[in-house]
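>>> Mind looking at a prediction? Sequence and model below.
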Amino acid sequence: MMLILKTTTFKKPIKFLLKGSIIFPKNKDFETFDRIEFYKKYIQPLYEEFGKWDGSPDDLKEFSGWNVGNKNFFSSDFLDPYFYTLLKSSEDNSDLRSLGKSIFYDQNLSQNGKMSCAACHLQENAFTDLKIKSQSNVEGKTVLRNSPSLYNAVFAKRFFYDLRAFYLEQQAEHVIYNDDEFNTSYEDIIKKLKTKPEYKKAFRTAFKDGKINKENFSKALSSYVASLYSFDSDFDRFMRNEKDVSDDIKKGYNLFMGKASCATCHFAPHFSGLVPPFFNENESEVLGVTSKPVNDLPVELDTDLGRGNSPVKKEKSWIYDYSFKTVTVRNIALTKPYFHNGAFNTLEEVLDFYNEGGGEGLGLKMKNQTLPPDKLDLTKTEISQIIAFLNSLTDVSKAK
């Protein structure tokens, strides 16, 4: 698994960088430590230098999503999307993505002919729907939770807020069979596709066997969703030394990574709960999410048990009650309302909730909260700086 080094001694650039990285943090405390300067002066250069050494990338491919050929933490190829999907890179191509996009936007594939994937995942809203809870196929009814963004959604080992699906393809299957969503089956979808000349042509173009079946349908849809990258935000470009950003954004990032403790769950550079260093498991957290913003009294715990009600039997335990997947905060400025229940309409409301220490910090009885209940003591200025950083993660340039 470990990289195979050419020599047992470090090269001069690496020696210099390692020495500097040890000296730099001295005489700095946790809150004033400049993580951006440290990253740019030492971490990224070390990453590039070590990348020049001979390695054994195949050792990692079996259990890690990290792309050992990557040169920068904040570029789109940091993780390999094909580690997270049943689709192989050798199978993927532009024709397959095009077919997948057609499927994604096709309402006729649902039982009532009125719902497509795009009904709850609109491109202009970073592939969310801006609704408190997403629509059902039943008039006037909603599904249980808020719709998460599909940007970078492929980079996960578990799907849905309760982590009940283990592959991107399985996630789609849950939607297809859900009575409140597509309310159909693969058999019915395949029958419909076979009646359309345009789909017959598209499947022949995308696949050697040209078959319209469940396997090829899933590959096409996965190809499209896996193509929805978002790694060209202002902050990404700043960390790649392609542009500068405001002091508020820089201070906000340092607060995010430090005093505010956001990065203890939202790991850089994807800012999601995909756990480093191997990026092969997803975290869920118990935050004690309330049914409405903290200033809207009385404060009450949201009743959704989340992972505690997951159909994954081996995870049936009280420790997962009120536990929800840690989703990415990339494009968060475009994806309100927030949390699984859509109860928070602004980022200020979200930061106020965390500032109080979540549900337990607000005085709710929580036996298993994983978020520390301590007050963060963030000032209004610091909250605005964190929001400035979060806004700098907006990037919708890669939608295809």
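That came through, no problem.
>>> Only C-alpha atoms from now on, for both contacts and neighbour counts.
Noted.
>>> Does residue 199 touch residue 190 like I think?
No. Judged on Cα atoms under 8 Å, residue 199 makes no contact with residue 190 at a distance of 10.3 Å.
>>> Quick check: residue 387 vs residue 189, distance?
Using Cα to Cα, to the nearest Å, residue 387 is found at 43 Å from residue 189.
>>> do the same with residue 234
For residue 234, the distance to residue 189 - Cα to Cα - is 41 Å.
>>> again, but for residue 61
Counting by Cα to Cα, the gap from residue 61 to residue 189 is 34 Å.
>>> Neighbour count for these two, which is higher?
residue 189 (19 against 16; other Cα atoms under 10 Å).
>>> Going by neighbour count, list what's buried in the host helix or strand of that one.
Under the criterion of DSSP states H and E, residue 189 resides in helix 186-194. For helix 186-194, the neighbour count (16 or more other Cα atoms under 10 Å) marks 186, 189, 193 as buried.
>>> ok, so what distance separates the closest residue to the first one other than its chain neighbours from residue 199?
What that stands for is residue 186. Closest residue to residue 186 apart from its sequence neighbours, by Cα to Cα, 6 or more residues apart in numbering: residue 214 at 6.3 Å. According to Cα to Cα, residue 214 and residue 199 sit 14 Å apart.
>>> Where does residue 324 sit: helix, strand or coil?
strand (DSSP: H, G, I helix; E, B strand; the rest coil).
>>> That one and residue 285: what is the separation?
From residue 324 to residue 285 the distance is 5 Å (Cα to Cα).
>>> Same drill for these two, tell me which one is more crowded.
residue 324 (24 against 19).
>>> how much space is there between that one and residue 388?
Residue 324 is 25 Å from residue 388, by Cα to Cα.
>>> do you know how far residue 354 is from residue 390?
As judged by Cα to Cα, residue 354 and residue 390 stand 15 Å apart.
>>> So which of the two has more stuff around it?
Higher neighbour count among residue 354 and residue 390: residue 354, with 26 against 21, using other Cα under 10 Å.
>>> and that one, what helix or strand is that in?
Using DSSP H and E, the element containing residue 354 is helix 347-355.
>>> here comes the other one, which I'd like you to weigh against the first:
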Amino acid sequence: MMVGGNAYLDHAATSPMPDAVLDAYVEALRTVGNPASTHGHGQRASQVLESARDRVARLVGCDHAELIFTAGGTESINLALKGLYWSRRRAGAGPVVLVAAGEHHATVEAAEWLRDTQDAELVWVPIDERGLLAPDALAAAIDEAGADRIAVVSFLWANNEVGTVQPVRELCRIAAEHGIPAHVDAVSALGQVPIDFAESGAAALSLSAHKVGGPVGVGALVLGRRVTADALLHGGSQQRSRSGTQDVAGAVAFAAALALVLDEDGRPRASTIEHVESLRERLISGVRAADPSAVLRGAPLGPGRLPGNAHFTFPGCQGDSLVFLLDAAGVSVSVGSACQAGVAEISHVLLAMGVAPDEAAGALRFTLGHATRPAEVDALVRALPGAVRAARAAGLS
């Protein structure tokens, strides 16, 4: 999608809202009444809300009662990790929290908070050079920590930086065989790979609407029927494990966005995936032509990688410089590193994959969506050689 005449290749950060979703959102904003109220207006609002819940639940393979609407992926992850930890500890589980290396900062910081304030023992499970959490690595971590001492395990469905898709069913099976609930962060995977909560074996699953063209500030936590998570928010008990007046319009827009990217069986639309993959191949070829020294990071192209992801490191460049230079040329991309409180940091994901710090400093993430057009990829390919030359001339200072 050309936004304001510019090329937008940062869909993993947020994906633009299609007109059909915006229309559904605006119409739902006209709904009068609190869905928790018992009068007619409230009950009509409740009907709209629950219809949206049904649609989202069906598309992600869970029951209606298992879907908890939240204010986004960060809240969902925090509710899952903290809620499961507290609930499990009260039930007699041990204090260990297993987290895969290279997770999203929402998971990393929630887990570190549990360690620093709630007496959790945080254990990082290593990932390999592709960003993959191998089942053997998880099994070894469980054996080393002791299954009866582990409260919860958490990992991404697909890495949000390098796009590597994890063997979710196998990882969840290993956790379940040891009686450990597995939380899976599916925020970056939603809309790009099939997600079926029931088949995954996960105890909890985090989702966010704005990664698939829904509104910012809307998400969901899928919590298995037999799983208990203590609440983060108190004051009404409108939803299981979550209090707060529910966002009817946000739920409607989330459902509308999912319906555009998924078919009736909850699988990403084949035509969309083919479109995105073909543009990604065009992008990768263009990047390699512009800078043959650029290194594609993550899993090989194929089912083990998100179709809309291409992550490169550019030797001798600073990723932030490349972002600035490309932005000046009208192309929006992102660094592979996180920027916390305005301070650029080398990507913890790449470091966990064993990439040397000086190489990791030159990371760029290109992410495509169903509305991406060839002209946007071509704009990047035209702008990249000059940006690389300028960034390399500036060095890593």
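Received it, and whenever you're ready, just let me know what you need. Because the structure is a prediction, the values reported are computed rather than measured.
>>> TM-score, when you put one on top of the other?
Overlay of the two chains. TM-score (TM-score structural alignment, normalised by the length of the second structure): 0.31; 209 aligned residues with a Cα RMSD of 6.9 Å.
>>> ok, back up a step: wait, the residue nearest to residue 186 of the first structure touches residue 188, no?
No. Taking Cα under 8 Å as the definition, residue 214 of the first structure is not a contact partner of residue 188, at 10.6 Å.
>>> if we can go back for a sec, what helices or strands is the helix holding residue 189 of the first structure leaning on?
Helices and strands touching helix 186-194 of the first structure, as assessed by 3 or more Cα pairs under 8 Å, 6 or more residues apart in numbering; DSSP states H and E, comprise helix 197-206.
>>> May I see the buried residues of the helix it packs on?
199, 202, 203, 206.
>>> Distance of the last one relative to residue 390 of the first structure?
Plainly put, residue 206 of the first structure is 38 Å away from residue 390 of the first structure if you go by Cα to Cα.
>>> can you check the first one too?
In this structure, residue 199 of the first structure and residue 390 of the first structure are 40 Å apart, going by Cα to Cα.
>>> any idea where the helices of the second structure begin and end?
All helices of the second structure, identified by DSSP state H, fall at 19-29, 40-59, 73-90, 105-117, 135-145, 168-177, 197-200, 248-261, 270-290, 319-328, 348-352, 357-360, 374-394.
>>> Any chance of TSV for these, columns mean neighbour count and distance to residue 183 of the second structure?
Converted to TSV, the helices of the second structure look like this (neighbours: other Cα atoms under 10 Å; distance: least, Cα to Cα, whole Å):
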stretch	mean neighbour count	distance to residue 183 of the second structure
helix 19-29	16	29
helix 40-59	19	17
helix 73-90	23	7
helix 105-117	16	10
helix 135-145	16	14
helix 168-177	19	9
helix 197-200	17	11
helix 248-261	25	21
helix 270-290	18	26
helix 319-328	21	31
helix 348-352	22	19
helix 357-360	19	28
helix 374-394	18	35
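>>> Tabulate those (JSON lines), appending distance to residue 98 of the second structure.
Conversion of the helices of the second structure to JSON lines gives the following (distance: least, Cα to Cα, whole Å):
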{"stretch": "helix 19-29", "distance to residue 98 of the second structure": "37"}
{"stretch": "helix 40-59", "distance to residue 98 of the second structure": "27"}
{"stretch": "helix 73-90", "distance to residue 98 of the second structure": "10"}
{"stretch": "helix 105-117", "distance to residue 98 of the second structure": "9"}
{"stretch": "helix 135-145", "distance to residue 98 of the second structure": "8"}
{"stretch": "helix 168-177", "distance to residue 98 of the second structure": "10"}
{"stretch": "helix 197-200", "distance to residue 98 of the second structure": "18"}
{"stretch": "helix 248-261", "distance to residue 98 of the second structure": "30"}
{"stretch": "helix 270-290", "distance to residue 98 of the second structure": "33"}
{"stretch": "helix 319-328", "distance to residue 98 of the second structure": "31"}
{"stretch": "helix 348-352", "distance to residue 98 of the second structure": "15"}
{"stretch": "helix 357-360", "distance to residue 98 of the second structure": "25"}
{"stretch": "helix 374-394", "distance to residue 98 of the second structure": "39"}
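>>> wait, which of those helices is closest to residue 367 of the second structure?
Ranking the helices of the second structure by proximity to residue 367 of the second structure (Cα to Cα) places helix 270-290 first, at 8.4 Å.
>>> Next, the angle helix 248-261 makes with the closest one.
Helix 270-290 of the second structure runs at 80 degrees relative to helix 248-261, counting by axes from the mean of the first three to the mean of the last three Cα atoms, to 10 degrees.
>>> Tell me which other helices or strands helix 270-290 of the second structure touches.
Against helix 270-290 of the second structure (3+ Cα pairs under 8 Å, 6+ apart) you get strand 309-313, helix 374-394.
>>> One more pass at 6 Å, please.
With contacts taken as 3 or more Cα pairs under 6 Å, 6 or more residues apart in numbering; DSSP states H and E, helix 270-290 of the second structure sits against helix 374-394.
>>> Near residue 97 of the second structure, how many other residues are there?
23.
>>> Thanks a lot, catch you later.
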